[in-house]
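Visitor: quick one: sequence and predicted model below, then my questions.
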Amino acid sequence: MKSYEFRYGPKLISGPGSARRLGPLFPPGPCLFVTDAIVRSLGLADEALDCLRESGAEPAVFDSVEQDPSLGTLMAAVRAGQGCVSVVGFGGGSPMDVAKLAAYLLGSGDDLDALWGVGKAVGQGLPLALVPTTAGTGSEATPVSVITVGSSEKRAVSSAALLAGWAILDAELTLGLPREVTAATGLDAAVHAIEAYTSARLKNPMSDLLAREALRLIDANLIRACDRPDDLEARGAMLLAAHLAGVAFANAPVAGVHALAYPLGGHFHVPHGLSNALMLTHVLGHNMHSAMPLYAELGVLLDPSLQPLGQQGQAAGFVDRLAALTRSAGLPQRLSEVGVAACDLDLLAAEAMKQERLIVNNPCPISEADARRLYEAAL
């Protein structure tokens, strides 16, 4: 038995309609409500906003969060939250990431430039609740906020001080999501589970337990949710899977797939989940020698018929099953389908090397030459 630490994350409120329980969580007074324009236009936030008002919280709505939120957006949210006593993040990973860091900055008064990296935020943020409307990022469960600085550089603040007090999982908010969003966010959650299970740093039995269950739920429910977008049971299972994977990787951090995915989002504006899906099997292949026993365990978990095979066959079966899952979900299979060309590979490889906090967690080293080779394989 090795020593380890594990943090469970926010208090969880789950079930259809649970977003209507948001109001009583906060004291009366102004509440910064961080979301995006699409969520507002679809009316997904209406009942939550009404609930806050009925409980005496006065929502100050900030709905200008974009995909891959910028530093300018974060600081605009902080300005909108001046005088607020609580914060809600409502939407996908981008609004929740902005809400986490805005809540911390508003409560602590710290200088953002001193916070980039791991464990540097040690102050006290405002009371925070996070409500995901997609089943993928697990951001409601993690102490990480990723912000785009400049035109393409992604920086992160990772600290327990960013953890929300409450996470609300309401599957009704995810009903009817388009297939491409359902598929990409679901594969994002799968990557979180896989990378937590194989993380070279801080791997622990609690994260392993959650990662295995998350992956099992995704394998059983992702295509069902894609094919039947109003299937509440499948949507709920995917939302739970994303949350479990989020708690897992909050304690056993993600690695090479994410390191290679971030430049695709920063330079080509590929949605994060799709970026992960495009690089997943290529990085798994790169890691195979080092992570084969763990991939074999996950292979048998998802497909018990692999049990009679040797370890190599079980691990290969796992990679094949994930490749089949991305195809069945209808996601693009090649980088060329999302605008990447051969002339971009050097840039992408150099940018991936900047993700040092992620690459260090990979079970097998990734050099700049390795990164370029993997991008080329995915092209």
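Guide: Perfect, thanks for sending it. Everything quoted here is computed from the prediction, not taken from an experiment. Numbering: from 1, shown residues only.
Visitor: for the rest of this, base every contact and every neighbour count on C-alpha atoms.
Guide: Fine.
Visitor: what segments of this protein are strands?
Guide: Along the chain, counting by DSSP state E, strands occupy 11-14, 29-34, 57-62, 86-91, 117-118, 128-132, 144-149, 153-158, 166-169.
Visitor: any figure for the gap between the nearest residue to residue 151 once chain neighbours are set aside and residue 117?
Guide: The shortest distance from residue 151 to any non-neighbouring residue, by C-alpha to C-alpha, 6 or more residues apart in numbering, is to residue 266 (7.4 Å). Distance from residue 266 to residue 117, counting by C-alpha to C-alpha, to the nearest Å: 18 Å.
Visitor: do the same with residue 309
Guide: 42 Å.
Visitor: do the same with residue 70
Guide: Taken as C-alpha to C-alpha, the span from residue 70 to residue 117 is 17 Å.
Visitor: higher neighbour count, those two?
Guide: residue 70 (22 against 15; other C-alpha atoms under 10 Å).
Visitor: ok, the residue nearest to that one when sequence neighbours are not counted - contacts?
Guide: Counting by C-alpha to C-alpha, 6+ apart, the nearest residue to residue 70 once its immediate chain neighbours are dropped is residue 148, at 4.6 Å. By C-alpha atoms under 8 Å, 6 or more residues apart in numbering, the residues touching residue 148 are 68-71, 154-155, 266.
Visitor: pick out the most distant pair among these.
Guide: Across the contacts of residue 148, the longest distance by C-alpha to C-alpha is 13.0 Å; it joins 71 and 266.
Visitor: the two - which one has more neighbours?
Guide: Shown here are residue 71 and residue 266; by other C-alpha under 10 Å, residue 266 has more neighbours (21 against 17).
Visitor: still on that earlier bit, now the contacts of residue 148 as JSON lines including distance to residue 17?
Guide: JSON lines is the format used below for the contacts of residue 148 (distance: C-alpha to C-alpha, whole Å):
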{"residue": "68", "distance to residue 17": "28"}
{"residue": "69", "distance to residue 17": "28"}
{"residue": "70", "distance to residue 17": "31"}
{"residue": "71", "distance to residue 17": "33"}
{"residue": "154", "distance to residue 17": "34"}
{"residue": "155", "distance to residue 17": "34"}
{"residue": "266", "distance to residue 17": "35"}
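Visitor: presented hereafter is structure B, for comparison with structure A:
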Amino acid sequence: MDPFTFQMTKILFGVGESSKIAGLLKDHKAAHVMLVTDKNVWAAGLTRATEAAIAEAGITLTLFKEVVADPPSHVIEAAAEICRERGVDTVVAIGGGSVLDTGKLVAYLAKNRDRLDDIYGSDLATGERLQLLLAPTTAGTGSEVTQIAIATASTGEKKAVVSGGLFPDWAILDPKLTLGLPTDVTFATGIDAMVHAIEAYTSKIKKNPISDQFALKALALLSTNLKKVLMNGSDIEARSEMLLGSMLAGMAFANAPVAAVHALAYPIGANFGVPHGLSVALILSSVLEFNRDGAEALYAELSDVIQPGYRRRTDAADAAAFIAEIEATCRACGVPDSLSAVGIGEGDLSKLAEDAMKHGRLLVNNPRELDYDQVRAIYARALEGRRGASRP
């Protein structure tokens, strides 16, 4: 067995457990907290109880609710500057992936004089950070348990900061915070979480026995419960299992990184303003089809997870069934059949492929090596949708 490392953070999980955030802050002797969120989460009232509890605990509170999707660097740096000016010692982030990623970067930048543009990449953020607590309101990104934060750089590109120092002190997972998620956000983030599990399980370089177990359990929970919450968004048990699955997938890919699906999804979001989860869903089946030759046995194993008891006689048949079932899930969730549905045309494919090739830190994890022509062919297949009869 090859050597491996596995990292994770402290977790508080359960219905209503977000009510304990103020207690955790007192335990950590927090004196001044910045609460990071976005206007939609704040308007929905999802931060109100935490705000009140922090005030009741006698802890000074600064509210920052200016986070937007795919947060631009200037928003993150502005929040960090507020932290420095006001003497904030702890960051609490409540929201979706963009909010949680912003919270991580704010906690780091507020403690250091590093420029965000200088720390994109792996292990370049080497300083300390403020205390950090994260509470997700979506079952999708798994950001609350990863050492990765995605931001939009000054160039307009989506870039990642990857550093062990970004693991939070606590991840607080309360399924009640996900009850109000709109259907489109539920399916997009749910599919994204499934892809985290799939790509972690097939990750070429750092796949390991612990990440495998988390990925398998995550995919089982997510594939079983996604359809349940789409039919009944108030099903708290299904919401709980979705949130648990998302967290486990996050733990898996924090240690066995994601690959080509995400590398090809980022340019779709950056160039066409498509939400990340939908970008992932749009490119997913085309990447899986390309990867089949390099991951056939692993896809066969995953087929048994999402269709227990339906194993065929060969890995080839099982892998094909797995891809077909994933595509069926996307269609059931309303994912468009073609990239053209989000405004992408033939003339855009070269630019998308060029941008995808910049995500080398992800492409190296893919079970099959990819060059520019193959990446462009995958985009072309996704543009053709079900009309595309050939594999790239």
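Guide: It's in. These numbers come from a predicted model, not from an experiment.
Visitor: ok so, going back, touching, the residue nearest to residue 151 of structure 1 and residue 149? I think so.
Guide: No. Contact criterion C-alpha atoms under 8 Å: residue 266 of structure 1 and residue 149 do not qualify, at 9.5 Å.
Visitor: show me what the residue nearest to residue 151 of structure 1 lines up with in structure 2.
Guide: Using TM-score structural alignment, the partner of residue 266 of structure 1 in structure 2 is residue 270.
Visitor: please tell me how far its match sits from residue 355 of structure 2.
Guide: According to C-alpha to C-alpha, residue 270 of structure 2 and residue 355 of structure 2 sit 9 Å apart.
Visitor: same thing with residue 291 of structure 2?
Guide: For residue 291 of structure 2, the distance to residue 355 of structure 2 (C-alpha to C-alpha) stands at 20 Å.
Visitor: does residue 299 of structure 1 really touch residue 306, like I thought?
Guide: Yes. Checked against C-alpha under 8 Å, the pair residue 299 of structure 1 and residue 306 is within contact range at 7.0 Å.
Visitor: okay, and the common contacts of those two?
Guide: Common neighbours of residue 299 of structure 1 and residue 306, using C-alpha under 8 Å, 6+ apart, are 314, 317.
Visitor: who has more neighbours out of these two?
Guide: Counted by other C-alpha under 10 Å, residue 299 of structure 1 and residue 306 do not tie: residue 299 has more neighbours, with 25 against 20.
Visitor: aligned to that one, what sits in structure 2?
Guide: Aligned counterpart of residue 299 of structure 1 in structure 2: residue 303 (TM-score structural alignment).
Visitor: would you confirm that residue 136 of structure 2 contacts residue 176?
Guide: No. Residue 136 of structure 2 is beyond contact range of residue 176, at 10.4 Å (criterion: C-alpha under 8 Å).
Visitor: with neighbour numbers in mind, choose between these two.
Guide: The neighbour comparison of residue 136 of structure 2 against residue 176 (other C-alpha under 10 Å) goes to residue 136, with 27 against 18.
Visitor: so how far is residue 297 of structure 2 from that one?
Guide: For residue 136 of structure 2, the distance to residue 297 of structure 2 equals 34 Å [C-alpha to C-alpha].
Visitor: with residue 16 of structure 2 instead?
Guide: Taking C-alpha to C-alpha as the measure, residue 16 of structure 2 falls 41 Å from residue 297 of structure 2.
Visitor: more neighbours: those two, which one.
Guide: residue 297 (17 against 13).
Visitor: if you skip the residues just before and after it, what's nearest to the more buried one?
Guide: residue 315 (5.5 Å).
Visitor: quick one: residues contacting the residue most central in space within structure 1.
Guide: Taking C-alpha atoms, centre = their mean, the centroid of structure 1 lies closest to residue 137, which sits 2.3 Å from it. Counting by C-alpha under 8 Å, 6+ apart, residue 137 of structure 1 touches 92-93, 185, 188-189, 242, 246, 273.
Visitor: which one in structure 1 is aligned with residue 167 of structure 2?
Guide: So, by TM-score structural alignment, residue 167 of structure 2 is matched to residue 163.
Visitor: may I ask you to confirm that that match is in contact with residue 89?
Guide: No. Using C-alpha under 8 Å, residue 163 of structure 1 is not in contact with residue 89; the gap is 11.9 Å.
Visitor: give the contact list for the alignment partner in structure 1 of residue 372 of structure 2.
Guide: Structural alignment (TM-score structural alignment) places residue 372 of structure 2 against residue 368 in structure 1. Neighbour list for residue 368 of structure 1: 349-350, 352-353 [criterion: C-alpha under 8 Å, 6+ apart].
Visitor: over in structure 2, see which of the residues you listed survive.
Guide: Here is what carries over to structure 2 from the contacts of residue 368 of structure 1, by both residues aligned by TM-score structural alignment, their matches' C-alpha atoms under 8 Å: 349-350, 353.
Visitor: how far is stretch 150-161 of structure 2 from where the chain is centred?
Guide: With C-alpha atoms, centre = their mean, to the nearest Å as the basis, stretch 150-161 of structure 2 stands 15 Å off its chain's centre.
Visitor: now the terminal residues of it, how far apart.
Guide: In stretch 150-161 of structure 2, first residue to last residue: 7 Å (C-alpha to C-alpha).
Visitor: stretch 168-187 of structure 2 too?
Guide: Terminal residues of stretch 168-187 of structure 2 lie 26 Å apart, using C-alpha to C-alpha.
Visitor: stretch 116-130 of structure 1 now?
Guide: End-to-end distance for stretch 116-130 of structure 1, by C-alpha to C-alpha: 22 Å.
Visitor: please state the offset of stretch 254-269 of structure 1 from the chain centre?
Guide: Offset of stretch 254-269 of structure 1 from its chain centre (C-alpha atoms, centre = their mean): 12 Å.
Visitor: check stretch 267-276 of structure 1 too.
Guide: Centroid displacement of stretch 267-276 of structure 1 relative to its chain, using C-alpha atoms, centre = their mean, is 12 Å.
Visitor: may I see the buried residues of it?
Guide: The neighbour-count check on stretch 267-276 of structure 1 (16 or more other C-alpha atoms under 10 Å) flags 267, 269-276 as buried.
Visitor: kindly report the same for stretch 32-48 of structure 2.
Guide: In stretch 32-48 of structure 2, counting by 16+ other C-alpha under 10 Å, buried: 32-38, 41-42, 46-47.
Visitor: ok, back up a step: got the contact list for the spatially closest residue to the match of residue 299 of structure 1 that is not a sequence neighbour?
Guide: Nearest non-adjacent residue to residue 303 of structure 2, counting by C-alpha to C-alpha, 6+ apart: residue 322, 4.6 Å away. Shown in contact with residue 322 of structure 2 (C-alpha under 8 Å, 6+ apart): 299-300, 302-303, 306.
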